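>>> Quick one, structure for this:
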Amino acid sequence: MTAAVLLCAVRVQAAPLSEAPGKFGFEPPSRRRAAIVIIADGFSLRQAREPGGPTLHSFLDSASIGIANSRTADGGDRLLSAISTLGAGRRMAARQWAGYGLRGDEIIGSERARDIYLRRTGLKADVSSGEILCLGYPELEIMGKDSPYQGRPGLIGESLRLAGLAAAAVGNSDAGEAMARPAVILAMDASGRVTGGAVGPEANALDPGAPFGISCDVFRMAQAVADALTDLQVSLVAVDFGDMNRLARYFPNLSAEARLEQVSECYARLDRLFGAIFEVVGPPSDDVAYMLVSPGEASTLGPVAIAGWQYAAGMLSSDTTRREGLVANLDFAATLLEGLGVPEAWPNDGSPMIGLRARDGQDVAGELADMAESLQTAASSRVPVLGTFIGMVVVAVFAVLAVALLGASTPALLVGATRFLLLAVAVQPLLLLLAPIFRVEGIGATLFFIAIGSAAISAALLRAFPSCMRSSAGIAFATGVAILADALSGGALASTSLLGHSAIVGARYYGIGNELMGALIGSVAISLAALGEAARRGGGTASYGPSETLAVVAIVMGVISILLGHSGIGANFGGMVTAAVVASFMGRMVVSRSGLSRRAKVGAVLAIVLLAIALCAGMAWIDALGARSSHIGRAWRLLIERSRGGMDGGDEIAFPRGDDSGSGPAATSAGLDRLAVIVWRKLGMNMRLLRYTDWTRVLLAFLVSLTVLAGKPFGLFRRFRDDYPALHGSLLGALAGALAALIVNDSGVVACATVAMMPTLTLLGYVVDEIVAQRA
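Presented below is the predicted three-dimensional model:
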């Protein structure tokens, strides 16, 4: 079942609530902001439309709704890791001990919680205040530091503490002997403390018909919320509706009929909890906002909804995703803290969510439920479909090598099959990009579409054109144009294609991902060179030689670099650098072919390199200055801010206790540390991908083929250089770019393989053409 978290972010004023103070008598002070977070692990938009009660339905009908990426760091408990990620604004992992949140005087085993806390943290708990302690905080903090995401728990609670405010926690997901209190994780500060609340058995009721014999006592929980909010410092109450989590754990023990009954009862009880809290706080309004966000399973998208505040009925979005209806779990903390008007204690990776008003008659919840299922279908299809494509690429590469080894003695059937397979493989990236236009979904449907489409196009090209190399270059041109056209028109295909970025994987949500980035750079480089060769061989432009062709390719690749670095088009820093490297390499080749003196050539090459560096730095700087910076601009701005020790405009970064990196050498060190984190994370991702991704097979196949073809027994690489010098130069430039992509991208092996793909396939097309000519 999907996990869900309901955040009721509330700005409370005396006027509307004093007229109806509620059955528990809570009188909110004037102009006070507060937040109530209800964790309901298992909430589903589609299920809520059936068994959900009137209060829940009314909330959803008036809310801005979205679906959220749910990824966390690896190696922890699902629910606790999800809540830790929500609270940190960065991907976190949490193990079982993180769920142990107890009052200092509570007994666990044979010891008091405060004694265990003291032994683990070295800090004394204030027992008289009734504060709640997260006994697993030290382990959670270490796991965050050891993670490539460098998350730090306690962001929400620490931000409130630094602002002179506090948080409370209510409810639990305890089941039998297992303790799980995620509300404490969400609300705690940087030392693992929560001001107060009720997270023990007092929040539950004995219920023989419920999973594990207990259920949430919604009226006691609502009373605990009201009691917590009477403390003028408490601005956040995290409420864990643990019944859904207990049901998920108990599910294997239930019959089909019992499952339906228990699910209905859970939603009915959640509806009653909503009603009880509405009586205390009031319904959604300009002053009271209720927000639903579901972190979900790692492979799902969880629902998010906000009613009240400035959020009207409609869909949610954020600068993290830039997609209507889609947000990220990383946005939770940023949204909550902005709503409370509290500065963030330290940087995080999220952005505040924004509401987009619904169209008349729009079924927002239904559309988003369908959208989530479609994106999950695409995510489940991605590995098998791309795995099949990668397998075909490898087979095609080694088939060409077999033809090269056999030479003129190659059987005609093998030559024909190799030509057919080579073109079929070359056109598949284009078909994968275009598949969403034809509403192709699912593994079987996608594989059928790709197989039929690539076979038909390959057969048509072989019938119409004798040269496999020129057909490959033509396919590359069409692929490059399609990727560019999609990027310039908003990237709708890139956001839904299996070769684009996945909302569930969450590596990116907009722009051009590494697969399409690599295909774009390689396709443009090789196809423009092919056009130049065609112009040169056409005889009408005798003065248009290889140098002119390479100069055009260099200029165009510079433009591609700008487009890839643009925050509203490509938003791909690694791609920008890769294209700049290709452009620089091409420029160096043009300079080396010129009649300049040696010193002038060195100066010209140096100028080209400096221009490329300035272009990349300038694009990142411009992005950082924008009102809606991409992840590139935010990373650049963070590096600068940490080095300066503050933010532009005089706003200082609020560092947590014990961190004196606010100025001077310490601030510079902090900026360098952040840069080191980014580099280390990219290197770590590359090492993992080299071992596990199928794209490594493509990369190895290309390396083997290029090595063999460059050998003396064949001399095909040398003949390719002599026959098509511009194509040869573009191939080398693309390979240099592929090497750069391997270094500067966090999924470098993917980028490297895709940059090299179209140029290598074009070279292999030349090899097959040579064998056909020998046979003739």
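
>>> only C-alpha atoms for contact and neighbour calcs from this point on.
Noted.

>>> Can you get me the start-to-end distance on stretch 437-445?
End-to-end distance of stretch 437-445 (Cα to Cα, to the nearest Å): 14 Å.

>>> Could you do stretch 215-235 as well?
Using Cα to Cα, the two ends of stretch 215-235 sit 27 Å apart.

>>> If you count neighbours, what's buried in it?
215-229, 231, 233-235 (16 or more other Cα atoms under 10 Å).

>>> ok, residue 678 - how many residues close by?
17 (other Cα atoms under 10 Å).

>>> which secondary structure element contains it?
helix 664-692 (DSSP states H and E).

>>> In that helix, which residues are buried?
Quick answer for helix 664-692 (16+ other Cα under 10 Å): 666-672, 674-675, 678-679, 681-683, 685-686, 689-690.

>>> With stretch 585-601 instead?
585-592, 601.

>>> now stretch 132-150
Under 16+ other Cα under 10 Å, the buried positions of stretch 132-150 are 132-138, 140-141, 143-144, 147-150.

>>> Find the residue closest to residue 624 in space, skipping its chain neighbours.
residue 633 (3.8 Å; Cα to Cα, 6 or more residues apart in numbering).

>>> Could you check how far that neighbour is from residue 337?
22 Å.

>>> Please apply the same query to residue 469.
57 Å.

>>> Please give me every residue in contact with residue 578.
561, 737-738, 740-741, 744 (Cα atoms under 8 Å, 6 or more residues apart in numbering).

>>> And those residues, which is closest to residue 8?
residue 744 (41.0 Å; Cα to Cα).

>>> please give me the structure for this one as well, since I'd like to look at both together:
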Amino acid sequence: MRWALFLLVASTLWWAAPAVAATDDAAPGRVAFIGVPGLHWDDVTPEAAPNLWRLAGQSDLGSVSVKTLGTVACPYDGWLTVSAGLRSAFGQRCGLPPEPERRGEGAVIPGFVDILAKRDGGYTGTLGSAVQAAGECTTAVGRGAALALGDRQGHVDVYAPDPASLADWSRCRVLAVDVDELIRPYLGVDGKLSREPEAITPEERLKAVRAADAEVGAALAKLPAGTQVVLAGNGDHGSVPHLRVAMWKHDGARGAILGTSSTRREDIVILTDITTTVLTAAGIPVPPTVIGIAWAPGHVAGLDAGVAELREADLKATTVRSATGVFFTVFATITVFFYAIAYFVLSRRKRPGAIGPVALGLAAVPVSTYLVNLVPWVQGTYPIIPLVCAVVAIDLAIVGLAVGGPWRRDPLGPPAVVATFTGLVLVADLLTGTNLQFNSLMGYTAVVGGRYYGLANIPFALLATGVLMTTAMAADRLVRRGRRRAAVWVVTGLGVAAMLLAGWPGVGSDFGGVIAFVPGIAVTALLVAGRKVSILKLGAFCVLGGVAVSIIAVLDHLRPPASQTHLGRFVAQVIDGTFWPMIMRKLGAMLNTMLSPNLMPIVIAGLAFLVFAILRPEKISAGVVPRAFARTPMLRAGLIGALVSGVIGMLVNDSGTAVLSMAVATAVPLVLYAGIRSEPAVTGTGDGAPGERVVAGKI
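Have a look, this model is predicted:
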């Protein structure tokens, strides 16, 4: 009843207000979009870029995540995305857009038919066509600007190759300027990006920044008074993605930090938001296929403090991204080594020693990577060092809590602490804006751009595992007391509550997570109830999960566009037929990560140890795993339910093996600890009398 009341209140609050408030300060009128691919907040200083610094002082400020379809957003793809209002990529050329062909005072993009034919380029020209449909003309300065404002035929009304060549800056209400000086030093002889960031000396970079600043200054000087300026670093260079500069100069600009409902972050916008922001600023209707939301100023920070805040955000994101691969490799190596040592020690009937506490430590690592964001680890020249040290310290603290409390005498006590702690931390994070998952080693970052809010795939696996293992261990006590029906309700009630949080728009917003969570809850509940689970039932549970998340997505779609999450926008894409590119990208991402060398060893080692410990217990683990199931039968139900959610989550989410690997990495060590601490169970039958063995349902 308490959970139902809580969810009712939470959903009412969610329905009543969007995540990021819109602004009415910017009246529709003339707008200029200035794209400076590669522009970083470190470049914007009073000494190196006085024009940009002056513009920043007159604008609201933010960071733009330039993610398109690849790891690095090519400038070409950045301009395509602004043109289409959807993440787009040409797929063959990582460099500058093509040079337009002059047609009178306008121009046409060469090869535009080829761009439209691409799977991810079919909506190119949406921005320019929307402007022309409103009876307005388009002016483009530079090749990227022409690509952004070209209509569905690739035509722009007025074109100039550079600011000095444009005579009339007031003719069209919508204007775009391409400032590509920061990209040219990284181009090879073939015109494609080939040089890495470290290949450019600081002097060369400073020279490029000054050239870009001069061109921005030339454009600003010629803009008619009252023109709104939307400036963004709409592309990357090299192999390292960054958050790029976003500025919006309008009548109400006051040094606020820019956010958007697309990211539900107060300081991060995305490329597709630029399309909507430009059209909204010009008072032009936004086409329904455009998925972005107009930028919205948030808290006022001022110039110096705002720039410092945005620089730190990029440093935090890039530090996490650069460390993630190494972190997972080390974690997988330690995990495999641990299982090998556990096999060696247990199979030889040696005293387990530290095997139990180390198992708890491994299971607590994931939640530690989220809790670390409660401390200010972004310090010094090498922030990775305090990050890793803090994760280790938090992990040790969780293990100390688990083995040091009064519950330590119960074999299920310490595992229950770790599982419950994992579930509670993730639930609390969902209810407070997912700030712990954001920029975490097992979460997501804006520079990667796969997700900006809600429950990511790895946290979903940890939430599902934590909840199912916790409820199963609680159910074990209830079953032993003869309260099997109450045990089933505990698993079902808490599981469904967590599932709703995982999928609810603006909270978890996890489409695939709901599909995978429902079967895990159902399987665990059936096994606790002493029922069998068939393949047919399992398939029905998967369908039920799909129905549940579809209902949630449709409800989200019924809200105003500015308040919708990606769930509601996906429904809109299904309606207008633009959803296939996104589906194919997610399918490709899932297949690419299915055999991840960083994650698959965790799955293989954990499941191999578990399976062989059950099939050949005397040779593999001295019977500790069967002993755990005999001593606490419902633990087996929770483990099976968690693995079911992990396997289905692996198939329906784009992170592939990552989902199953985290379910295994958390659940199996907890079972191992319970087995080490359990004494052989007294045989017998019954429905839960103290001292009797209670057998869970069979699958």
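
>>> Is it possible to get TSV of the buried residues of stretch 585-601 of the first structure that adds distance to residue 532 of the first structure and secondary structure?
Listed next are those as TSV, based on distance: Cα to Cα, whole Å; DSSP: H, G, I helix; E, B strand; the rest coil:
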residue	distance to residue 532 of the first structure	secondary structure
585	17	helix
586	14	helix
587	16	helix
588	18	helix
589	15	helix
590	14	helix
591	18	helix
592	19	helix
601	24	helix
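
>>> before we move on, the earlier item: show me what the residue nearest to residue 624 of the first structure aligns to in the second structure.
By TM-score structural alignment, residue 633 of the first structure lines up with residue 568 in the second structure.

>>> Mind telling me what element its match is part of?
Assigned by DSSP H and E, residue 568 of the second structure falls in helix 566-576.

>>> Buried residues, that helix. List them.
Buried-residue list, helix 566-576 of the second structure, by 16+ other Cα under 10 Å: 566-573.

>>> Over to stretch 730-741 of the first structure?
730-741.

>>> In helices, which of the residues you listed appear?
Among those, the residues falling in helices (DSSP state H) are 730-741.

>>> Pull the distance from the helix ranked longest in the second structure to the chain's centre.
Using DSSP H to define each element, the second structure has its longest helix at helix 303-347. Relative to its chain's centre, helix 303-347 of the second structure lies at 16 Å (Cα atoms, centre = their mean, to the nearest Å).

>>> shouldn't residue 196 of the first structure be in contact with residue 168?
Yes - in this structure residue 196 of the first structure lies within contact range of residue 168 using Cα atoms under 8 Å: 4.9 Å.

>>> between the two, what contacts are shared?
In contact with both residue 196 of the first structure and residue 168: residue 228, using Cα under 8 Å, 6+ apart.

>>> Please say which of the two ends up with more neighbours.
Between residue 196 of the first structure and residue 168, residue 168 has the larger neighbour count (other Cα under 10 Å), namely 33 against 25.

>>> Map the more buried one onto the second structure.
That one, residue 168 of the first structure, aligns with residue 139 by TM-score structural alignment.

>>> just to revisit the earlier point, from the buried residues of stretch 132-150 of the first structure, which land in strands?
Within those, residues falling in strands by DSSP state E are 132-134.

>>> Between those residues, which sits nearest residue 607 of the first structure?
So of these, ranked by how close each gets to residue 607 of the first structure (Cα to Cα), first place is residue 134, at 57.0 Å.

>>> Map that closest one onto the second structure.
That one, residue 134 of the first structure, aligns with residue 109 by TM-score structural alignment.

>>> List the contacts of its match.
98-101, 146-147, 150, 154-155.

>>> how close does the helix or strand where residue 208 of the second structure lies sit to the first structure?
Per DSSP H and E, residue 208 of the second structure falls inside helix 202-222. Once fitted to the first structure, helix 202-222 of the second structure is off its aligned match by 4.3 Å on average (mean Cα distance after the TM-score superposition for the first structure).

>>> List the buried residues in that helix.
In helix 202-222 of the second structure, counting by 16+ other Cα under 10 Å, buried: 205-217, 219-220.

>>> so where do the strands sit in the stretch 1-150 of the first structure?
Remark: strands assigned in the stretch 1-150 of the first structure by DSSP state E, counting those that start in this stretch are 5-12, 32-39, 64-69, 101-103, 107-108, 111-112, 132-134.

>>> which of the ones you listed is buried the deepest?
Mean neighbour count (mean count of other Cα atoms under 10 Å) peaks for strand 64-69 among the strands of the stretch 1-150 of the first structure, with a mean of 32.

>>> and that strand, how far from the second structure on average?
Strand 64-69 of the first structure sits 0.7 Å off on average (mean Cα distance after the TM-score superposition for the first structure).

>>> Give the aligned range of that strand in the second structure.
With TM-score structural alignment as the criterion, strand 64-69 of the first structure aligns to 60-65.

>>> still on that earlier bit, my guess is the match of residue 633 of the first structure meets residue 560, correct?
No - the pair residue 568 of the second structure and residue 560 does not pass the contact test of Cα under 8 Å, sitting 9.7 Å apart.
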